[in-house]
Each structure stands twice: as structure tokens, then as C-alpha cells.
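> give me a model of this one.
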Amino acid sequence: MSLSFADPQEAALSLHVIAQPDLRTWWESQPAPVRRWVEASGFTGAIGQALLVPDADGAPALALAGYGTPAKRARKRFVLAAAAEKLPQGTYRLAGGVADDALEAECFGWLMTGHVFDRYKARKAGTARLIAPDGIDAARVEAMAAGEALIRDLIDTPAQDMGPDALQQATEALAAEFGASCTSVAGDDLLARNLPMIHAVGRASDRAPRLIDMTWGTEGPRLTLVGKGVCFDTGGLDLKPASAMGLMKKDMGGAANVLGLARMIMALNLPLRLQVLIPAVENAVAGNAFRPGDVLTSRKGLTVEINNTDAEGRLVLADALALADEEDSDLIVSMATLTGAARVAVGPDLAPFYTDDEPAAAALAEAAGPAADPVWRMPFHTPYEAMIEPDIADLDNAPSGGFAGSITAALFLRRFVERAPYMHFDIYGWNPAKAPGRPKGGTGQGPRALLGALPRMLKL
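Purely as a prediction, here's the structure:
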């Protein structure tokens, strides 16, 4: 099903979104037959309830969607999607009941009911279509939905079909769709182009490591997005247990999220110059795998002692960030499924981010709420710098002790960006349980908040 709004000229049922506290007032304003039908149907306005009300001839006359209470809505996102998933096939037009500041997010959630990941199994998407209500930018919501669908599809695809080569092909397809350019450096050419840590992490796989580089736009401020593209992470020689390896197809979630955001930016033709850098690798085990105790030299020239081969994401990001910082960027944003410590700190639903740019942090926090894309600022706590400085190299990729794991990873990455304003997201990229508009599986975290914040961040 298309992730788009219905033609406003289509015949549509009037959809009344009714919160539980407002049901009695609405009910009393209706004709007696409607009151009797609603009462007999047990409709209470609870979240997820959906009801068609017939006319005198039995044909649908209007529809109702439960909107719950403010307290219940505060515990969920995309509340309207819960009813949309239950409405029968047809076209609907909102007849009020959703606050203006929630309208865009609720419409986005509705559109996402039309998306399922069905590459390997037939699955049914929602069939209820919505006419874009007054007060929202329909093209913007559709662009966000298409970007989110791309993110979910990329993450949900298993590693057998989403290796570094397939991630490159997905990026090339996106570039072709929007007239962007896309190049890549792969295999031993990474060494010739001074991208040694990307090569070291990916060289043990039979699928060559690579740096994917997509550029778009010719005018405006320069935005560089860097996404971790570890297409599968065994942990390397510090092998993960099976319980920790099961979801590692999602370890390219950072790459998926920056590609989804890039799709939104290009679809909306934002006035900026965009670069997307994706270090795409598979962290595999073989005789030529990098080892604990090795010391790698990065593109920037900083040496890195390897104390855990399972802390590989920051290594590939470091080379890409160093390359990004060599350009005249107005903002560099990295996104990565980087640390379990971030999940312990904030769980799977919040997207932790780091920045030293106070106005950018404020813009992001302001944009996250209306986008229903929650973020949480974490500190670049400079006193912890000593924790990432070992005795025999400039940096340690996995400080011992286990404290402040997300912060030390972010501080590690910050060492590779000196010129441009920098923001880093340590995301999970996975929805662990089905929710309205959000099936279990890959998910976007941060792109919609960033999209809303970019005009302030970059003065667009």
C-alpha cells in the first residue's frame, strides 16, 4: 500500500476521534439512532477502539476512533494508528478530536500502518486511507513515512541479503532516485585511500569492506551524515555469545537511519548540500581478523589499542568522521547502534545524543516532541577523556571497568572531529514489541527530530 494520503476528492467517511472524557458530550449531541448504536457497541473511547456507525439503510454513515485519556496517551505514540489498524478498508476524513500540535505525528503514525516488511512472507498492511487534514504539510509527512519505511526495510533484511555490497546497492538506488551521486572505495583500495581502520575491521569477511559516499545538492550549508554500517557483528575474535548475536543484523541501523533521513531531505528538496558517508563492513572471524592487543593507526594518524574486537563500530566511524572533518561541513551527525551501555541508561525507546553545541541541542529537543521521535541528551563529559587513553597508544577502543560506556564511546568519536560542529546518536534501531504504527523490528530513531531541527541548526 502506498505511504501517501488519499485524494481529497475521494468519497470519505467522517472519522470522529473521541477521547474518553469527551464521549458523553459527543454522544449527547447525536441523533437517537447513533446514540443507541454507539451504546450497544460498547464504544468507550478507549485507545484502539474503532467503530462504524450505519445510517438508516445500514450503510456506513460515520466512523469513530478511540483516543483514550491524556494519561493513557502520554504512555504511547501514534495513538490514532491503533484505531486505523482496525478500521475496514476505505477512505476517511478527520472530523476533529486531535490537537493541532499532535496532528502531524498522528498522521505519520496512520501512514505507517500501510507499511509491512514482506520480503520473505506475505503480510497484511493496514488498508484504511486518510485524507490529509488541514493544518499539516502533507508532502512532509509523506516524505517522513517513506524515509521511515526505508529504514525499517534495511534493518529488517537479514545479513545474508544485506551485506556491505547490498548496502552499497541500496544507497546507489536511493541516489539514482533523487539525482545524487554515489561512489565507493572497497577492499584493499581502502588502504590506498587511507581508510585503514575500516579495512581492518572488515578484512576477515569474504564480503569486502567499503566506504560508501553519497552527495546531493549544490547550494546552501553543508550537512554530513555518517552512519555505522556494520552489516553483521560476530564480535570478531572477542566472539559474542549466541544470545547477543541474534539481533546483529541490525548493527547497520545507523546507516539505515542516515539513509532514511537523507531520503526525507532530498524528497523535500531542502536547500542544503548533503553528504552521506557509510563505512560498511562485516565484523567476521578468520585468520586475518584484527586481534585484541593490536594497535591500529587511523586516518587521522591517531593510534588505537584494540582491547575488544567487539567495539568495532567506533573504529569504522572514526575513519569516516576524520574524512568528513576534512571537508568544510557546517554540521556533522553520526548515527550508530554503538553501545549496550546506552540501552542500560535509557532503554530501547529513547535515542541518546551528544553534542557540545547548545543551540543545536535546544533545537533538537524542541523538534523531537512534535515529531514523536524522542531523544535524550547525554554529556560529552571531558573528565572521562583519561579513560580512553591507554599506555601504549593514543586511544583505547574499549576501556576496562565498564563505567560510562556510551560516554566514553562518544568521547572516542569526538577525537576525530575538530573543525565542524558535531552531534552523535547512540541508537538501538529496533522496536522490541509491536506497538501502534510500529511493528516489532527495525525502526528509525532520531531522523524525524533531526529533520524538524535542521532549519534552526543550519539556518535554512
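> hey, let's count contacts and neighbours off CA atoms from now on
Noted.
> my guess is residue 4 contacts residue 112. True?
No - the criterion here is C-alpha atoms under 8 Å, and residue 4 misses it with residue 112 at 9.4 Å.
> neighbour count winner among the two?
For residue 4 and residue 112, the more surrounded residue by other C-alpha atoms under 10 Å is residue 112, and the numbers stand at 29 against 22.
> is it correct that that one is in contact with residue 145?
Yes - the criterion here is C-alpha under 8 Å, and residue 112 meets it with residue 145 at 6.3 Å.
> give me the distance between the two termini of stretch 422-430.
24 Å (C-alpha to C-alpha, to the nearest Å).
> correction: the previous question concerned stretch 438-456.
End-to-end for stretch 438-456, by C-alpha to C-alpha: 28 Å.
> wait, doesn't residue 321 sit right on residue 418?
No - the pair residue 321 and residue 418 does not pass the contact test of C-alpha under 8 Å, sitting 9.9 Å apart.
> so which bits of the longest strand anywhere in the chain are buried?
In the chain, with assignment by DSSP state E, the single longest strand is strand 273-283. When burial is assessed from 16 or more other C-alpha atoms under 10 Å, strand 273-283 yields the following buried residues: 273, 274, 275, 276, 277, 278, 279, 280, 281, 282, 283.
> now the second one, please; I'll put the structures next to each other:
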Amino acid sequence: MLTTESHAGSVPIHLVHEETFEAWRAGQSEVVRNWLVANAFKGERFKIVLIPGEQGTPAAVVVGLGRRPARDEFSCWQSAGLPDRLPDGRYHLAQSLSDAAATQFAFGWLYGQYRFERYRRAAPARAISLQVPANVDIAELERLRAASALARDLVNTPANDMTPEALANAALEVARRYECRHRVVVGDALLSERFPAVHAVGRASAVAPRLIDFEWGNAAHPKVTLVGKGVCFDSGGLDIKPAASMILMKKDLGGAAAVLGLAQSIMDAKLPVRLRVIVPAVENAISANAFRPGDVIATRKGLSVEIGNTDAEGRLILCDGLALADEEKPDLLIDMATLTGAARVALGPELPALFASDDAMAAELVKVGLAESDPLWHLPLWPGYDDELSSKIADLNNVSASGFSGAIIAALFLKRFVSEARAWLHIDLYSWNGKDRPGRPVGAEAQCIRALYAFLKARYVR
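Model prediction:
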């Protein structure tokens, strides 16, 4: 919880780096200096010390930030673990921070209070709050917190409850809240509406595949279209995944979840864009009518695709969504997907891979992502690999015969379906935190929402 109440009666939080800790400690009382020595505290990252008061309650908190970075910056992850590690009470920052640093601190405080308790008894409510300085926009932080929570809830929900129908209902809830024009194309209607690739991937599931499409905003504003991969569970299809690779496949809708969170932020802030959101929602299941390796399927773009591997299904549903989006020649087209293991091998789980039609735009987004503690890393749409998608019987294959550069190959596949948009960004993200860290428990991670929101705000708000 964030408040703007007076600091009176609240506990100060001191932030210290390792390099400046001794100088800071020297300015404290002898009791505090001795207490810090007794706790072997030297300003290490994520380490905190509670300074006891006369009544045994905390009189102050000292938070270690670790080594001072080359740039003067503060990451939200340095504060995200504090609400869990501090006792109930009211707290405030002891020192003044820049607008950016204070905002990062306050957002981390909010992000760290997320809980996913749908399937277990809820923990008792905490009575802990942070008095934020005047240079923090609480409404903006609450907007981003809600968007992150929406995305994390969707990814954390298991596939028995987060079906393609449930994902569509979640998207429609957002659309109706902001009075969007919306439609959902379901089942065999995908064929008559010219979404054959979405239908091919999702037809084997007991829950029919569908495509969610909603629009918002003034038609006179620049057109921004978001496309999110909504694979609610990925068995791999007939090229079935091993059990170890299947266990986290409820998170394969991470791109759709991030797109919905970002869309909610854009609409809530009333950014001056004409927004369109497209989410193909399927389950890649195994049944008698499942699509097969070696099949040739049609796409909305008119390109035929030979199926080299049924486990490369995300790019198939995205290609229909991208083709639909591209038909309107948007000012900016962004797709987000948990697309390739190759991106994780190259960059790990914390760095989504970014591909762009405009290198200068990509560089700007990378810069914004670093400032927002929501990083991305730019990889090339290397044309030399384009022939890896060749097929002897179709316009292209959905995979390469080579085991190399899988994230780039997938991006090049999608690029075939984007020809009219003025600019295109493709983001291959993980959407999951695989290890417990302060404020970042194992589970869904809301990646790229803050970076893209800040990027769009800087691009379109004048």
C-alpha cells in the first residue's frame, strides 16, 4: 500500500551502498554503529537491518543496495522484497531520491506485495504501508501494478481453469471495462473468417480455439496494434514434449497476458493512440484431428506452411493474428510471445529478446527498458538465415532444419506476415521467474509491460 500521509510516526528507511556505508555509519549514534557491527552489515545487496527503538519496535530500517552501479540508478527489485521482510507498520524513505529512483522504489514496494492465492487459503491481510514522496505519481504506479497483477494472474492460473474460453473472457472483461468494440471468432468460424492457422493448431482441443479482437480510441490518433500469443497449454502436439518440458506450459499464454496488461495500462491512462488488440487463443492438444508433422496448412496471408514440427505452434497462430493486424497498416505493430527456448538459451529468463524492423526504435526501447528495470535485448532479423525456412512443397516451413539461431528463425518466420505496418516489434519473452528472490517468488513474471508503456507514452504523448 502507498499513501501520501505525513511521515510523523512512521519508520525511516535508509538506503546505503557498500562504497558509502562506512561514511554513513560514522554519522550515526554509537548505539546504531554498534548494532550494525553486531549484525555484520556492510551494505550488501538485499541485506537489511532493523534498528530497534526503546520499546522494541523498529526505530529505523537500513537497506543494503550492494555495489554502486556505473550509472546513478535505482531498480525496483531493490525494494520489492521489503514488504515481506518488514513488520507491519508505516514506513518512509529517509533520504530524498530523484523522481525516477523514488518511482522505482515505490513500484517495487507494490510489486512485491503481489500474491496468487486462488487455490489456497489467503494469508492474513498486512497492515504495512509506504509514505511516498511528492515526486511519485501514485495513480501511475497503481495503473502499472494492476496491469502486472493481471498478467501474472493469467499466467499463474493452471490450464484446467485458464482455457481458451477463459482467456477470451478475461480479455473481454478488459475490453468491456473500457467500452471497446470487440468480437470473438470461435471454432469453425475461424475458417470462414480466414484464420486457418489458428484453427489448425487449436482444433484438437476439447475447448474450441478462438481469436479475440478489440479496438479502442480515437480513429484520428496513431494506430497501435498489439498481438499476443495465447497458447493456454502446449503439449507439443504430436511432436509431444517430454514431461519436464511440459510442466510449465500453462505459461505459454504469457505473450497474451502481457498484451492484455499493456492494453489495460494504455486505456486506463487514455494515451492518445487508436489501440487494437488481437489474441489468438488455443490449446495445442493431441487428438485424432490434431495437425501433423508434414501437413501443409493455409494462412490468412495466403502463404502455405509445411509443418516441420507441431511444437512450433505459437508462430502459426501469431501469423494469422499478425496478418490481420497488418492489413490496417498500423503506425506500430507489436507482438509478444513465449516463443522459443533458443531465446532463453541465448539471454536467459530475465532478458526478453527484441526484434525490430527499425534498429533505432529498438535501441530506444532497450534504453527505456533499462530505465524501467524491465529490460529487453535487441537481436537481429538476420536475412542470411531466411532460407532456413524453405520448403520443397510449400511457401515456407514453420521450422528450420538446422538447430541454430532458433529465436531469429522464428522472428524471420513472423516477418513474412508483416509487410504493411510502418514499424514492427517482436518480443520473445519467458513470463516466468524460476527462482525465489526478494519480492520475486517462483511464478509468473510480468515482463515488458512497463517498458512498452513508458516507450509508447514517450512516443505518443506530446
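> check the mean deviation of the longest strand of structure 1 from structure 2.
Taking mean C-alpha distance after the TM-score superposition for structure 1, the mean distance separating strand 273-283 of structure 1 from the aligned residues in structure 2 is 0.6 Å.
> which helices and strands does that strand pack with?
helix 164-178, helix 196-202, strand 210-216, strand 222-227, strand 229-233, helix 253-267, helix 313-326 (3 or more C-alpha pairs under 8 Å, 6 or more residues apart in numbering; DSSP states H and E).
> residue 295 of structure 1: which of these is closest?
helix 196-202 (10.3 Å; C-alpha to C-alpha).
> quick check: that closest one compared with structure 2, mean distance?
When structure 2 is superposed, helix 196-202 of structure 1 averages 0.6 Å from its matched positions, counting by mean C-alpha distance after the TM-score superposition for structure 1.
> for that helix, list every residue counted as buried.
Buried residues in helix 196-202 of structure 1, counted by 16+ other C-alpha under 10 Å: 196, 197, 198, 199, 200, 201, 202.
> grab the nearest non-local neighbour of the corresponding residue of structure 2 for residue 27 of structure 1.
Counting by TM-score structural alignment, residue 27 of structure 1 lines up with residue 25 in structure 2. Nearest residue to residue 25 of structure 2 in three dimensions, chain neighbours excluded: residue 33, at 6.0 Å (C-alpha to C-alpha, 6 or more residues apart in numbering).
> the one you found: which element?
helix 30-38 (DSSP states H and E).
> what's the first helix or strand after that helix?
Following helix 30-38 of structure 2 toward the C-terminus (DSSP H and E): strand 48-52.
> how many neighbours does residue 59 of structure 2 have?
Neighbour count of residue 59 of structure 2, defined by other C-alpha under 10 Å: 16.
> show me the contacts for it.
If a contact means C-alpha atoms under 8 Å, 6 or more residues apart in numbering, then residue 59 of structure 2 has 11, 12, 50, 51, 52, 53 as its contacts.
> ok, 10 Å please
Taking C-alpha atoms under 10 Å, 6 or more residues apart in numbering, we find residue 59 of structure 2 in contact with 9, 10, 11, 12, 13, 50, 51, 52, 53.
> repeat for residue 175 of structure 2
Counting by C-alpha under 10 Å, 6+ apart, residue 175 of structure 2 has contacts 169, 181-183, 213-216, 260, 263-264, 267, 277.
> so it versus residue 267 of structure 2, what's the distance?
Residue 175 of structure 2 is 9 Å from residue 267 of structure 2, by C-alpha to C-alpha.
> now do residue 15 of structure 2
According to C-alpha to C-alpha, residue 15 of structure 2 stands 35 Å off from residue 267 of structure 2.
> could you do residue 142 of structure 2 as well?
14 Å.
> comparing those two, which residue is more hemmed in?
residue 267 (21 against 17).
> residue 367 of structure 1 reaches residue 450, doesn't it?
Yes - judged on C-alpha atoms under 10 Å, residue 367 of structure 1 makes contact with residue 450 at a distance of 7.4 Å.
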